[in-house]
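> coordinates only, sequence not included:
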């Protein structure tokens, strides 16, 4: 075993057991999920972040590629109370630093009290606390990663399901989970996955029935092309979005977003639906939230802090969710969102 150190921007240095060697830096965040570590580690929304698992044992049911949300691990480093050999071998194969045997409960409470913070990570046989501090000194904020879209998006269009029947979706990939695409395809849609900076001409070329803005990492203000695209097609094409997609759509239509204190990350976030007067449990992973909904109506809110979880404009056929209705790894309370999105295709009045 090797040594591991985390240097926090509040001056704290935490010692741990090194499990996968390397040095890196990033925003330290935590997830409360107790299952779904494979999905979390391959979720592009964690790009450039240091992921701490609050659940004490990570890896107890192995690693299976069919659960992956993308082709690689996205967090810059991983922290846990205990990591199994299956997970640490996987992390080491992909060159992702990892450490365990530290008090993650105290670490998570520190994040909750002080907010998500920058940190430096150093893991290896000869590392020192100063190595972690030197990594911390080179940190930048999430809003400064202005090229993050390039790191997580497709470079060229990709089509899933090629059929004449069923709706067609222009899917803007800002760092999408594969299960979102799968959820649409399973319901009979042809999904055209387009780069994060796709233009209105790119969208017109696939002749879609719905424009869909995906989830992804970082500050929604960075994704200017997607925001511009929404303003260009609104009223002519139904629009839907998840997570970062909701934030981009809100900003495009007169709303505002801001960075949250420590975000929502986990599979147990309660959401209140104003229409049904019911609470559903949701999977979430975001560090920014909509603060002003602009031209859109707020139909669902987070029970814990009141942040908007669903935005709607029935007249212009707009539908968004802040949480992840595809629910991987669970719960499955909100899967009907995808049926509602594809129903928007029937309301299409004109072509882009």
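Happy to help now that I have it. Only a predicted model underlies this, so the values are computations on that prediction, with no experimental measurement involved. Numbers count the residues shown, from 1 in each chain.

> only C-alpha atoms for contact and neighbour calcs from this point on.
Will do.

> the strands in the stretch 101-250 of the chain, which residues?
Counting by DSSP state E, counting those that start in this stretch, residue ranges of the strands within the stretch 101-250 of the chain are 117-124, 158-160, 168-172, 190-194, 210-213, 239-242.

> Can you say which of these is nearest to residue 74?
For these, distance to residue 74 was read as Cα to Cα. The smallest value, 15.5 Å, belongs to strand 117-124.

> Any chance of the strands of the stretch 101-250 of the chain in TSV with mean neighbour count and distance to residue 56 as columns?
Conversion of these to TSV gives the following (neighbours: other Cα atoms under 10 Å; distance: least, Cα to Cα, whole Å):
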stretch	mean neighbour count	distance to residue 56
strand 117-124	27	20
strand 158-160	14	38
strand 168-172	28	36
strand 190-194	25	37
strand 210-213	28	34
strand 239-242	27	29
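
> closest to residue 135 out of those?
Of all the strands of the stretch 101-250 of the chain, it is strand 117-124 that lies closest to residue 135, at 4.6 Å by Cα to Cα.

> And the contacts of that closest one?
If you take Cα atoms under 8 Å, 6 or more residues apart in numbering as the criterion, strand 117-124 is touched by 2-9, 18-29, 50, 77, 97-99, 111, 128-129, 131-137, 139-141.

> want to compare, so here's the second one:
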């Protein structure tokens, strides 16, 4: 029974089955990951998007909160060939519309050929094609979500692992995944999470050894406060960034970013290190990329399309990655990135004051 409609920017209206009722809209994107649906659905980088799973069955190992990357589902709606009852019930409890029993292969092919497109969704007993089109008409392009950081960032600072013996990391929360914090804490770092719009005074208050810009949703050019922090501390503190963080750091240091046709979203993106020649598999979720690196050196590239995957500067003590080294979901080939971040601080920790200091 058709209870849902997906209105696409290309003019089509696709019939589907409603699994979680509601109306929504957003940029339609897809992930090729075949596991990790809990992590993907709770990834803040999917804010204001409608997530389509290319793998046909989503939910075959249940739903467990300990695998979540944040405290809520972030996509505005979810689409799959088939959702299990567990996932459907979870999405309904979160108030996130979900639809299935449609040809996701056709949707994915359309996105690959035409690029990420806006869509509107209406699901439930009262759903109509007109309602889906109304949602589509209300869509806002991703780059026009100028304050999207406010939707995903902490409102005030938080401290993780306050008794840690490692370096103090000021993590600028532009939509940080929980596993980034976990990866730093596992290396005994003290992680001071600050809001996406933190000021220099906020950073000075936590007295960090490293400034770290997180992943997040939307256009990196809209994260002007984070870029201002990079500009302020480049050359003064070691800097690190993941995903959106790489883009923000590049923009702050004379580089340029641009929107991709359909982005990289999945757990099998091949990345080559230009120094060693080694290729690793990575987890990715981004729709923007660095077009010009500015003051930074490109050290890693995507094997499929040559887009920058790693930027560095020995002089400024900067290291960034476009992919997600923390994975969750995905391969753990690049977890050593966090060791490299900690190693940027001499000795891996603040010096111990000598007697009499």
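Cool, the structure landed. This one's a predicted model, so the numbers in the text were calculated from it and none came from an experiment.

> can I get the strands of the stretch 101-250 of structure 1 in CSV with distance to residue 85 of structure 1?
CSV is the format used below for the strands of the stretch 101-250 of structure 1 (distance: least, Cα to Cα, whole Å):
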stretch, distance to residue 85 of structure 1
strand 117-124, 16
strand 158-160, 35
strand 168-172, 36
strand 190-194, 35
strand 210-213, 37
strand 239-242, 34
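
> Quick one, which of those gets closest to residue 263 of structure 1.
Per Cα to Cα, nearest to residue 263 of structure 1 of the strands of the stretch 101-250 of structure 1: strand 117-124, 11.6 Å.

> Can you tell me which of the contacts of strand 117-124 of structure 1 are buried?
Among those, those classed as buried by neighbour count (16 or more other Cα atoms under 10 Å) are 3-9, 18-29, 50, 77, 97-99, 111, 129, 131-136, 139.

> Residue 34 of structure 2: how many residues sit nearby?
Residues near residue 34 of structure 2, counting by other Cα atoms under 10 Å, number 16.

> next one: residue 188 of structure 1
Applying the criterion other Cα under 10 Å, we find 15 residues in the vicinity of residue 188 of structure 1.

> these two touch, right, it and residue 167?
Yes: the pair residue 188 of structure 1 / residue 167 is scored as a contact, 7.2 Å apart, by Cα atoms under 8 Å.

> Now residue 103 of structure 1. Nearest residue, chain neighbours left out?
When the adjacent residues along the chain are set aside, residue 103 of structure 1 lies closest to residue 81, with 6.4 Å between them (Cα to Cα, 6 or more residues apart in numbering).

> residues in contact with the residue most central in space within structure 2?
Per Cα atoms, centre = their mean, the C-alpha nearest to the average position across structure 2 is that of residue 45, at 3.3 Å. Contacts for residue 45 of structure 2 were tallied using Cα under 8 Å, 6+ apart; they are 74, 175, 215-218, 285-286.

> Make CSV from these and add distance to residue 34 of structure 2 to it.
Supplementary listing: the contacts of residue 45 of structure 2 in CSV, determined by distance: Cα to Cα, whole Å:
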residue, distance to residue 34 of structure 2
74, 19
175, 23
215, 22
216, 22
217, 22
218, 24
285, 14
286, 18
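
> Reformat those as CSV; add neighbour count and distance to residue 151 of structure 2.
Below are the contacts of residue 45 of structure 2 laid out as CSV (neighbours: other Cα atoms under 10 Å; distance: Cα to Cα, whole Å):
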residue, neighbour count, distance to residue 151 of structure 2
74, 25, 10
175, 27, 8
215, 30, 14
216, 29, 10
217, 28, 10
218, 27, 11
285, 24, 18
286, 24, 17
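
> quick one: which of those residues is nearest to residue 199 of structure 2?
Checking these against residue 199 of structure 2 with Cα to Cα, the nearest one is residue 175 at 17.0 Å.

> can you pull the buried residues of the helix or strand harbouring residue 271 of structure 1?
Secondary-structure element containing residue 271 of structure 1, defined by DSSP states H and E: strand 256-273. Buried residues in strand 256-273 of structure 1, counted by 16+ other Cα under 10 Å: 256-257, 259, 262-273.
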